[in-house]
Structure formats: structure tokens, C-alpha cells
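Undergrad: Below is the sequence, then the predicted model.
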Amino acid sequence: MTVTDTLTSRGAAEKAARIELAACYRLAAHYQMTDLIYTHITAKVPGTSDQFLINPYGLRWEEITASSLVKIDVQGNKIEDSPHDVNPAGFTIHSAIHMARADAHWVMHTHTRAGVAVSCMRDGLLPLNQIALQFYGRLAYHDFEGIALDLAERERIVADLGPRNNLILRNHGLLTVGRSASEMFNNMFYLNRACEIQVSTLSMGQPLQPVPPEVCEHVAGQWGTMTLEDLQLEWNAHLRLLDTLDPGYRE
């Protein structure tokens, strides 16, 4: 049976989730948000509460396809045949959030240069511009405890994230969650963009123009009016770009 036959044999909902997750990996590679073969983007298998899709350990993100994604349980163990290995240790953070948050169907974790740089700042993400204000009052922080291999740390990560969808892991990187691929990816795309802008702004060594707190609140509220339908329009644009570059992720 070929990989294409294997993908076709799956249920429609799982097949669609696999295609969207593969797209997330390819897009993250395109936007330079990868860490070679490390970090993860994961998705719950539709219709399940304890099954997830994850990247094959060892593949670059731009190599990932829908059929190469591996199905695992909450401990990161493979639950169906696959020629690919997984990195169970890397699933520590993801499993905790997936299991604690019924709405966190999609979880994305990155070690981008700008994201890690901002995570090293005492004050974290600053309310400097319109994009950063998308996260004003909606951004959680988790203090660095070492490489996330300790299962005991999972409870503290979940507690620090709370009901929010965006987390800065101090001295480590960024994490976003969503009800859909579009919501999760939108959160990461703009959180990382806000970090990039902050790094560029601070590098100029010029006095900063502060945004008054009441304006910060107002702009955050404006961002909050975006719906899943709005995010889907943006996601569709990402997919059109990806299909132009290389539609092979769908296989």
C-alpha cells in the first residue's frame, strides 16, 4: 500500500486534519520558524480525546507530508504502524495542554530567534505597536525550569497558560494553541512577528514612543472581534501560497 493509499483509507476528518497539520509545518518552514528537526506542532485526531498527530522525528519541517505524520497517545507512544520514529520527550508540553484544555485541539511550539530573544527579556513582549497589542492582556508566561523533559513541570505550564492561547516560555521560546489550525497558526505568526518588530525596535537605540494603557486596552478589544471565519480567510491565503510553492504536503 502506498502512502497515498494509506492517506485515502483514513476517515475524512482525520485526512483533513493531517493535510492542515502538514501545511502548518511547511508554512512554518517557509516563514523561517523552524528549529531544524526539533519542536513540534500537534493536533488532536478528530473525534478522539487522547490521540494526536505529530511530526516524524528526524524530518525537516519542509519534508513533512500528511501521510508521514505519526499518530500517538498522550505519552507520545505510536498507536499505529509507521516507518517513522517520534520524540516522546518533545511531546511533554503538548500533551499537558491538549489534555487540560478541551479547546486546545492544536498546539504549536517554536524556538525562533526573535521569540527566544524576547523570552529572555525581563519584561517580555512590550506593548509597542499594533501587532503586539493583539496580545495585550492575553499573553501568559512560564518561568524556565530546564529542558522540558520533567513530567512534573506539565502541571505548572498548564497553570501558567490558564485560559489563554499564547504563552512565552521564558528563556526558551513561544507557544500558541487554537481550536483550529487557522487560530493556532495566526496566533504564532503574529506573536513571532511582534517579537521580530520588538527586536528591531530596540536595536535602533532610540527613545520609545509608549502607547497609553487605555489605548492598549482599546486595540486589544478591537483584535478580539476577529472570528474563526476571519481567521479562515487568512488561513486560506496561506494555503494558496503553499499550493503555489509545493502542493506535495497534501500527499
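TA: Looks like it came in fine.
Undergrad: Please count neighbours and contacts with C-alpha atoms only from this point.
TA: Will do.
Undergrad: A29 and F189: what is the separation?
TA: Distance, A29 to F189, by C-alpha to C-alpha, to the nearest Å: 12 Å.
Undergrad: Just want the most central residue of this protein.
TA: M108 (1.9 Å; C-alpha atoms, centre = their mean).
Undergrad: Wait, a helix at that residue?
TA: No: M108 sits outside any helix when classified using DSSP: H, G, I helix; E, B strand; the rest coil, being strand.
Undergrad: Next one for the comparison:
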Amino acid sequence: MNIASLKEVVSAEEGQLRVDLAACYRLVAMYGWSDLVFTHISARVPGPEHHFLINPYGLMFDEITASSLVKVDAQCNKVIDSPFPVNPAGFTIHSCIHDARHDVQCVLHTHTRAGVAVSAQKNGVLPISQQSTFVLASLAYHDYEGVALRDEERPRLVADLGGKTFLVLRNHGLLTVGKSVPEAFLSMYTFENTCRIQIDAQAGGGELVTVDPRILQGLPQVMKQVTAGQGAGIAWPALLRRLDRTDASYRT
């Protein structure tokens, strides 16, 4: 695809955000979390305008580049002209979270097999792995109300998420939020692995050992130690290097 570069059109700050978000889409595809052209990852553009970047509807996640990302307003109207369509319905979940959570730059939503499987379980995420402890420390649930197209669902979704990082959308999938694109991605990496481990452990058929709930206390401080105080920054540069070794076209 011949996509006109936006490097000279947008600010340096937005340009870097575009690179990070395009990288996130490529990584989601690389790790097998994408659902063809469905689901979305959105990012708030710095500034007072309340503009957002979202995927061009119809492109596979491994096709997305920094310049192909579509810039929209809170109603999903294009701010910069783009040859690509957008999916306003797909932005419903994202827009209400961005509107309510000003601490959030990125919202990442998936429909993975393991994520949907756990979302369909009555007890949700179980405390049976180290990964699950980080999720359970900041986890919320939202009941399924059908395909998220109706505005009246928005306040209920926002209320259920509250100030948490991880959200199980019952019978639907997983969602994470982050103060940056790398933070939302690292949270989803942990969330997805939590669900895969749970499904695998249940498939074994044996009695499961649960984690002592006291371990959940002080998890934010533990995470700081685990990441050497860098948060998602401890892994993000290496992930970008991995993408660059295989296909650096996401940067264009």
C-alpha cells in the first residue's frame, strides 16, 4: 500500500505516539491476539483538543503503520483527511473510557480465545498464578449487554471500570488501560497470559492451588521492583527492536 507520510504534518510528539501505537498493533498481531480486522487500540493525542488515534477499519493489524492511523475527535469524526474508513461503533467502548479517565492515554481491547473463555466463567480470573496476582490487584468486570453499540451502556461500563487497569468484559473479551501505549501493552501481555495459564490449568483436570490473598497486598511496589522502577519501559525498547529486526515498516 502506498500511504502518504504524515511525519511533516503532525508534531514530533504525535509522531512518536503514532510509532508506538502502530508498534502496538504489530505486536498484538505477532503475539496472536488480533481478531482479523476487529477490535481496536486507541491512543489519546497530547493536547487540549481531545483527539485520538485509531486503526483504519479493514486493515489487518500487521499492516498498520504510523501514517495510516486515523486521527479522530471524541465522536470519531476524522480530524486529518484519510483514505481509510473508521468504525465509529468500534470506538464506543474506547471513547467513553477516554472521556472518563483522563489519566489514560491508551485503551487496548482484545477478543482472544483464552480471554473470552475466562470472561465466560462465573468466577472470572482465579488466583492460581503469579501473573494473576498482578491482574487481581486492579481488576474489574462488566456484564455483557450485546455488541457495544448503544450509548446508554457507556456510563455503566465506565462505572464498572472505575480506576482499575484490567477489565473483563463478560462473554466478550479483555481490556486494559495505560498511561502510555507501552503500559497498556504490558498489562495486556500479563492479562492474556493469566487467562491462558488458567485455561491450561483447568484443562489438566486436577485440583487447583490458589495463591494466598495476602500476597495481593503491596503489588504496585512489587511491580516497581520487578521492572527496576521503569514500568513498561523495561521491555518496550526490546519489543521495538524485535519488530525492527523483522519489519520496521510500522514506523512509516
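TA: That came through, no problem. It should be emphasised that the depicted structure is a prediction, and the values quoted were computed from it without experimental measurement.
Undergrad: tm score of chain vs chain?
TA: Here the TM-score for the pair of chains, by TM-score structural alignment, normalised by the length of the first structure, is 0.95; 250 aligned residues with a C-alpha RMSD of 1.6 Å.
Undergrad: Who are the contact partners of the residue nearest to the centre of the first structure?
TA: M108 of the first structure is in contact with H40, I41, T42, L175, T176, V177, M184, F185, M188, counting by C-alpha atoms under 8 Å, 6 or more residues apart in numbering.
Undergrad: let's go with 7 Å and repeat that
TA: H40, I41, T42, L175, T176, V177, M184 (C-alpha atoms under 7 Å, 6 or more residues apart in numbering).
Undergrad: try P127 of the first structure
TA: Per C-alpha under 7 Å, 6+ apart, neighbours of P127 of the first structure: L133, Y136, V211.
Undergrad: From the residues you listed, keep the buried residues only.
TA: L133, Y136 (16 or more other C-alpha atoms under 10 Å).
Undergrad: looking at the second structure, which of the contacts of P127 of the first structure still make contact?
TA: Retained in the second structure (both residues aligned by TM-score structural alignment, their matches' C-alpha atoms under 7 Å) from the contacts of P127 of the first structure: L133, V211.
Undergrad: can you redo the contacts of P127 of the first structure as a markdown table with distance to H94 of the first structure and secondary structure?
TA: Compiled in a markdown table, the contacts of P127 of the first structure are given as follows (distance: C-alpha to C-alpha, whole Å; DSSP: H, G, I helix; E, B strand; the rest coil):
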| residue | distance to H94 of the first structure | secondary structure |
| --- | --- | --- |
| L133 | 26 | helix |
| Y136 | 24 | coil |
| V211 | 34 | coil |
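Undergrad: how near is S82 of the second structure to N55 of the second structure?
TA: 11 Å.
Undergrad: oh sorry, the question was meant for K224 of the second structure
TA: 31 Å.
Undergrad: If you count surrounding residues, which of the two has more?
TA: Using other C-alpha atoms under 10 Å, the more surrounded residue of K224 of the second structure and N55 is N55, with 30 against 13.
Undergrad: so that one makes contact with V70?
TA: Yes: assessed by C-alpha atoms under 7 Å, N55 of the second structure is found in contact with V70 at 6.1 Å.
Undergrad: could you dump the contacts of M108 of the first structure to CSV with neighbour count and distance to T244 of the first structure?
TA: Formatted as CSV, those follow (neighbours: other C-alpha atoms under 10 Å; distance: C-alpha to C-alpha, whole Å):
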residue, neighbour count, distance to T244 of the first structure
H40, 23, 24
I41, 26, 22
T42, 29, 24
L175, 28, 28
T176, 26, 26
V177, 31, 27
M184, 24, 22
